[in-house]
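Peer 1: Got a predicted structure plus its sequence, pasted below:
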Amino acid sequence: MDMMVAGLLMALLFVILGSGLWIGLALVAVAAVGMEFFTQRPAGDSMALTMWGHMSSWTLTALPLFLWMGEILFRTRLAKDMFSGLAPWLNRLPGRLLHTNVIGCGIFAAVSGSSAATCATIGKITLPELKKRGYPDDIAIGTLAGAGTLGLLIPPSIIMIVYGVASNVSIAKLFVAGVIPGILLALLFMGYIVVWSLRHPGRIPAADTAMRFVDKVKAARHLIPVVLLIGAVLGSIYTGIATATEAAALGVAGSLALAAAEGSLTWRSFREGLVAGARVYCMIGIILAGAAFLTLAMGFIGLPRHLAEWIGSLGLSPAMLLVLLVAFFILLGCFLDGISMVVLTMAVLLPTVEAAGFDLIWFGIFIVLVVELAQITPPVGFNLFVLQSLTKRQITDIARTTMPLFLLMLLAIALIYLFPGLVTWLPSQM
């Protein structure tokens, strides 16, 4: 009976989502129906207490601050100068300037925490420049789509903050846990570029004129302050000097100082960055609050317990459980964005995951990797939409060029399963 009610509510949720209503409001509506008609708890009181308690969490304050930090730096000269700063260092590497997609996304991921923002920002810089220099469109677009997902894995990550709040685990440890897998994934992407370049040497333009070391450093001078700021923010977390929220506040102050020093901080840019960050946070906040209320409703109906019992009755090994979860999240990625996927599923999945013996920090990185896969899963892969708007190409063509990167992400998931220390070693040192 409980499973039937839960199924009806899920069907209602998809109908409401299909109507175009905001995701957060759709979650609240379905939860209210469940509480009112299928439990003994008053729906109004439960909604007010749950949503207020969830949104007043001190841990959650790190999210709007990191969003604001990314918006501030987005409006500095970082985007303009990134390509010219990185390019001289890559001339002797097979694939040459194609690596700017991966390195640029890795750097900006540590600023923005957003996959779509990373993909859009780096794409605006690298794609026109690579095309002008004669690099093939397919490999340039494919590597950008894959590397853009690093915005979810390399801290500070919005998805990690959302998962940490939903699962009640340390956000600082999640940030630390994402470092090695983020580097691993970036190296896999760069390795793919190297192999592709060696197999197609005639499609890679000749190297630029060699530059002296001093000239390379001079070209990269605009990146140095941003790299130092990122190091200060993440270093304060890793060393235990600051919490995630305090580090985010440090990042905002540092990004404002950097923008002022570069002459790009004006009242207009300050206001636009603040409004953009607030707009994104409000969208995420409504989703989180609605998901918290839906989680409560599902708990009273009994879905998490029955689902855990059902999955447990299947007798799945931990490996098979993860395979099913990968398939499940890839399917969800065809319909929902990453944040919605996390907040809609964690309350239901976490009891089962804990019963299977998985460490919640490790599982958080696993979830981030799987959500990354969903970012390039048609028809609703956010990175695919971003690249479609940048390149005006068919989304099926873009999806085809990203398939090798998709397979490399699956390889990364297999590696962290076989070698969990890739995720858990750094957090255990804190």
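Peer 2: Nice, thanks for sending it over. Residues are numbered from 1 along each chain as shown.

Peer 1: drop to CA atoms for contacts and neighbour counts, all remaining ones
Peer 2: OK.

Peer 1: Count the residues that sit near residue 279.
Peer 2: Residue 279 has 14 neighbouring residues, counting by other CA atoms under 10 Å.

Peer 1: Just list the residues touching it, thanks.
Peer 2: Neighbour list for residue 279: empty [criterion: CA atoms under 8 Å, 6 or more residues apart in numbering].

Peer 1: Roughly how far does it sit from residue 180?
Peer 2: Counting by CA to CA, to the nearest Å, the gap between residue 279 and residue 180 amounts to 31 Å.

Peer 1: same deal with residue 407?
Peer 2: Distance, residue 407 to residue 180, by CA to CA: 19 Å.

Peer 1: So the two - more neighbours on which side?
Peer 2: Neighbours were counted for residue 407 and for residue 180 using other CA under 10 Å; residue 180 has more, 18 against 12.

Peer 1: Next, the more buried one: secondary structure please.
Peer 2: Of the three states, residue 180 takes helix under DSSP: H, G, I helix; E, B strand; the rest coil.

Peer 1: Tell me the spatial nearest neighbour of it, not counting adjacent residues.
Peer 2: Nearest residue to residue 180, sequence neighbours excluded (CA to CA, 6 or more residues apart in numbering): residue 422, at 6.2 Å.

Peer 1: And for that neighbour, the neighbour number?
Peer 2: For residue 422, the count of nearby residues is 18 (other CA under 10 Å).

Peer 1: Secondary structure element for it, which one?
Peer 2: Using DSSP states H and E, residue 422 falls within helix 421-428.

Peer 1: So which bits of that helix are buried?
Peer 2: Neighbour counts over helix 421-428 (16 or more other CA atoms under 10 Å) mark 422-424, 426-427 as buried.

Peer 1: Please apply the same query to stretch 290-308.
Peer 2: Those would be 290-298, 300-305, 307-308, for stretch 290-308 by 16+ other CA under 10 Å.

Peer 1: contact partners of it?
Peer 2: Under CA under 8 Å, 6+ apart, the answer for stretch 290-308 is 2-3, 5-6, 24-28, 30-32, 34-35, 38-39, 46-47, 50-51, 54, 343-344, 347-349, 351-352.

Peer 1: 7 Å instead, please
Peer 2: Stretch 290-308 has contacts (CA atoms under 7 Å, 6 or more residues apart in numbering) with 2-3, 6, 24-25, 27-28, 31, 34-35, 38-39, 47, 50-51, 54, 343-344, 347-348, 351-352.

Peer 1: Quick one, which of those residues are buried?
Peer 2: Using 16+ other CA under 10 Å, the buried members of these are 2, 6, 24-25, 27-28, 31, 34-35, 38, 47, 50-51, 54, 343-344, 347-348, 352.

Peer 1: can you map out the strands along the stretch 151-300 of the chain?
Peer 2: Counting by DSSP state E, counting those that start in this stretch, the stretch 151-300 of the chain forms no strands at all.

Peer 1: Pull the number of nearby residues for residue 213.
Peer 2: 11.

Peer 1: How much space separates it from residue 6?
Peer 2: Separation of residue 213 from residue 6 (CA to CA): 63 Å.

Peer 1: Likewise for residue 260?
Peer 2: Distance from residue 260 to residue 6, by CA to CA: 53 Å.

Peer 1: same check, this time on residue 78
Peer 2: The spacing between residue 78 and residue 6, counted by CA to CA, is 48 Å.

Peer 1: Second structure follows, compare the two:
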Amino acid sequence: MTEIYAITLFLIVLFFLLGTGVWVGLALMGVAWVGMELFTTRPVGDAMITTIWASSSSWTLTALPLFVWMGEILYRTRLSQDMFRGLSPWLAKLPGGLVHTNIVGCTVFAAVSGSSAATLTTVGKMSIPELRARNYPEKMIIGTLAGAATLGLMIPPSLALIVYGVTVNESITKLFFAGVMPGLLLALMFMGYVAITSKLSKDWNPDVETDMSFADKLRNSRFLLPVFALISVVIGSMYLGFATATEAAAIGVIGSLTLALFQGSLNWHSFRESLMGAMRTSAMIALILAGAAFLKLSMGFTGLPRALADGIAAMELSRFELLMALLVFYIVLGMFLDGISSVVLTMAVVEPMVRGAGIDLIWFGIFVVVVVEMAQITPPIGFNLFVLQGMTNHEMGYITKAALPMFAIMVFMVFVLIWFPEVATWLPENLRGAPV
């Protein structure tokens, strides 16, 4: 009965605080405070200060603001224009044509950003006008952007994977490499959907692209060299063991500043704006993590996580049944919370269940990220939907319908991960790089 009372109390306080507009991080601290006052005799203020300091002073967490800053710097460069000029000659003749630039462009930028919103904005501001001018179907333009931009949560350097790794105390580097193959496979699934639709749809009638010689294609490819060099340095330094995730993030910041300088887009205004943008995003995530750490401590005193884990174990669910329950749970939760908030809010309860079921936490991190990717394109709180609404001026219902096929592909990706776990585990198991 105590556990039921605690769950009810936590949920009432949490939804009350969130419903009144309190920031997620502060709402989590409020819930934890109530739990500590009611279920423990420990001084709450002392416990809160100690827990917040411990969660905020992690060396691994240093990678977060650095990768955010790297993405903010690149967002203010001509990267999107250069990517379109470099990719379009090679992709124009594929089934589906230049719509593939949305997917490949998001995949490339995801490898230097880590943010879904930054990926969507950077690629979309260039590709939407270009694809519209070439008479590509509007729903396909919007749908592929909404879906492919979520790859920013999967492909390293992923902010969601950093937050997950810090929360469950797993290697950030291994999580990064676990996300590489699933991210690329998901991008290929999106491209396959575009190719099939282009052959079956009666509305697919874009303007014919001018043929370009192989030499001209190679010349245009020079615009891709800077970003591919940056990806190679950041990811390669981790894989070869030259740098940890945090050190690779510092390398990425230096590389992105250098790239912006050579492009002529680095000035005092852009530098200041990138720094302030990174500070705002990092502070927001750090506050959520601090609140989640305090909530985890509070829930530990109630015995709630262990009681729930024992309850799930008593139900004797198979591994597949447990994963299906978590899939539905995170999809529903994602309708009301962003991906990072969903991860930190639930791990205190979900982690013991997953460990008890013998599920590899590196693999589970990829499972969770794929599911919270769906939260970016599910109403009413899907953040990518709001970004696209601001960029295209379409109704939310129109954008949601356009993104629905991408949502279905992500659901299918979850089953691929369950059927073939090696997609996520092979690379980190053969990792030669640094352990953190």
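Peer 2: Now that the structure is in, tell me what you want to look at. Only a predicted model underlies this, so the values are computations on that prediction, with no experimental measurement involved.

Peer 1: quick one on the thing from earlier: right, and the pair among the buried residues of helix 421-428 of structure 1 with maximum separation?
Peer 2: Within those, 422 and 427 form the most distant pair, 10.2 Å apart (CA to CA).

Peer 1: Leaving out sequence neighbours, find the closest residue to residue 287 of structure 2.
Peer 2: Nearest to residue 287 of structure 2 is residue 25, by CA to CA, 6+ apart, at 5.0 Å.

Peer 1: Which secondary structure state is assigned to residue 343 of structure 2?
Peer 2: Assigned by three-state DSSP, the conformation of residue 343 of structure 2 is helix.

Peer 1: Which residue comes closest to it once chain neighbours are left out?
Peer 2: Spatial nearest neighbour of residue 343 of structure 2, chain neighbours left out: residue 164 (6.7 Å); criterion: CA to CA, 6+ apart.

Peer 1: Just give the number of residues close to that neighbour.
Peer 2: 27.

Peer 1: try the one 4 residues further on
Peer 2: Using other CA under 10 Å as the criterion, residue 168 of structure 2 is surrounded by 15 other residues.

Peer 1: corresponding residue for it in structure 1?
Peer 2: Matched by TM-score structural alignment, residue 168 of structure 2 corresponds to residue 167 in structure 1.

Peer 1: thinking again about what came up before, Throw the buried residues of helix 421-428 of structure 1 into a markdown table and include distance to residue 73 of structure 1, thanks.
Peer 2: A markdown table is the format used below for these (distance: CA to CA, whole Å):
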| residue | distance to residue 73 of structure 1 |
| --- | --- |
| 422 | 30 |
| 423 | 29 |
| 424 | 31 |
| 426 | 28 |
| 427 | 28 |
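
Peer 1: got the contact list for whichever strand or helix holds residue 399 of structure 1?
Peer 2: Using DSSP H and E, residue 399 of structure 1 maps to helix 395-418. For helix 395-418 of structure 1, the surrounding residues in contact (CA under 7 Å, 6+ apart) are 138-139, 141-143, 145-146, 185, 188-189, 366, 369, 373, 376, 378, 384, 388, 422-423.

Peer 1: correct me, but residue 249 of structure 2 touches residue 66?
Peer 2: Yes - applying CA atoms under 7 Å, one finds residue 249 of structure 2 in contact with residue 66, separated by 5.4 Å.

Peer 1: Do a quick rundown of the helices in the stretch 101-250 of structure 1.
Peer 2: Here the stretch 101-250 of structure 1 has its helices, by DSSP state H, counting those that start in this stretch, at 115-132, 137-148, 150-153, 158-167, 171-177, 179-199, 213-219, 223-238, 244-261.

Peer 1: between these, which one is nearest to residue 18 of structure 1?
Peer 2: helix 115-132 (22.4 Å).

Peer 1: helices or strands next to that closest one in the packing?
Peer 2: Contacts defined by 3 or more CA pairs under 7 Å, 6 or more residues apart in numbering; DSSP states H and E place helix 115-132 of structure 1 against helix 78-86, helix 99-112, helix 137-148, helix 150-153, helix 382-391.

Peer 1: mean per-residue distance, it to structure 2?
Peer 2: Here the mean offset of helix 115-132 of structure 1 against structure 2 after fitting is 1.2 Å, by mean CA distance after the TM-score superposition for structure 1.

Peer 1: Next, the angle from that helix to helix 158-167.
Peer 2: 160 degrees (axes from the mean of the first three to the mean of the last three CA atoms, to 10 degrees).

Peer 1: Counterpart of residue 51 of structure 1 over in structure 2?
Peer 2: Aligned counterpart of residue 51 of structure 1 in structure 2: residue 52 (TM-score structural alignment).

Peer 1: so which strand or helix has its match?
Peer 2: Using DSSP H and E, residue 52 of structure 2 maps to helix 44-56.

Peer 1: roughly how far apart are residue 198 of structure 2 and residue 321 of structure 2?
Peer 2: Counting by CA to CA, the gap from residue 198 of structure 2 to residue 321 of structure 2 is 36 Å.

Peer 1: So between these two, which is more surrounded?
Peer 2: Using other CA under 10 Å as the criterion, residue 198 of structure 2 and residue 321 rank with residue 198 on top: 22 against 11.

Peer 1: thought that one was touching residue 96?
Peer 2: Yes - between residue 198 of structure 2 and residue 96 there is a contact under CA under 7 Å: 5.1 Å.

Peer 1: one step back: the helix or strand where the residue nearest to residue 287 of structure 2 lies against structure 1, how far on average?
Peer 2: In the assignment (DSSP H and E), residue 25 of structure 2 maps to helix 24-39. With mean CA distance after the TM-score superposition for structure 1, helix 24-39 of structure 2 departs from structure 1 by a mean of 1.2 Å once superposed.

Peer 1: what's the neighbour count on the nearest residue to the match of residue 51 of structure 1 once chain neighbours are set aside?
Peer 2: Spatially, and ignoring its direct neighbours in sequence, residue 52 of structure 2 is nearest to residue 290 (5.0 Å; CA to CA, 6+ apart). Using other CA under 10 Å, residue 290 of structure 2 has 24 neighbouring residues.

Peer 1: was I right about residue 290 of structure 2 contacting residue 54?
Peer 2: No - counting by CA under 7 Å, residue 54 is not a contact partner of residue 290 of structure 2; they are 8.7 Å apart.

Peer 1: Can you mark which positions in stretch 393-406 of structure 1 are buried?
Peer 2: Using 16+ other CA under 10 Å as the burial criterion, the residues of stretch 393-406 of structure 1 that qualify are 395, 398-399, 401-406.

Peer 1: now do stretch 218-226 of structure 1
Peer 2: By neighbour count with 16+ other CA under 10 Å, stretch 218-226 of structure 1 contains the buried residues 219-220, 222-223, 226.

Peer 1: shouldn't residue 246 of structure 2 be in contact with residue 63?
Peer 2: Yes - counting by CA under 7 Å, residue 246 of structure 2 does reach residue 63; the two are 4.2 Å apart.
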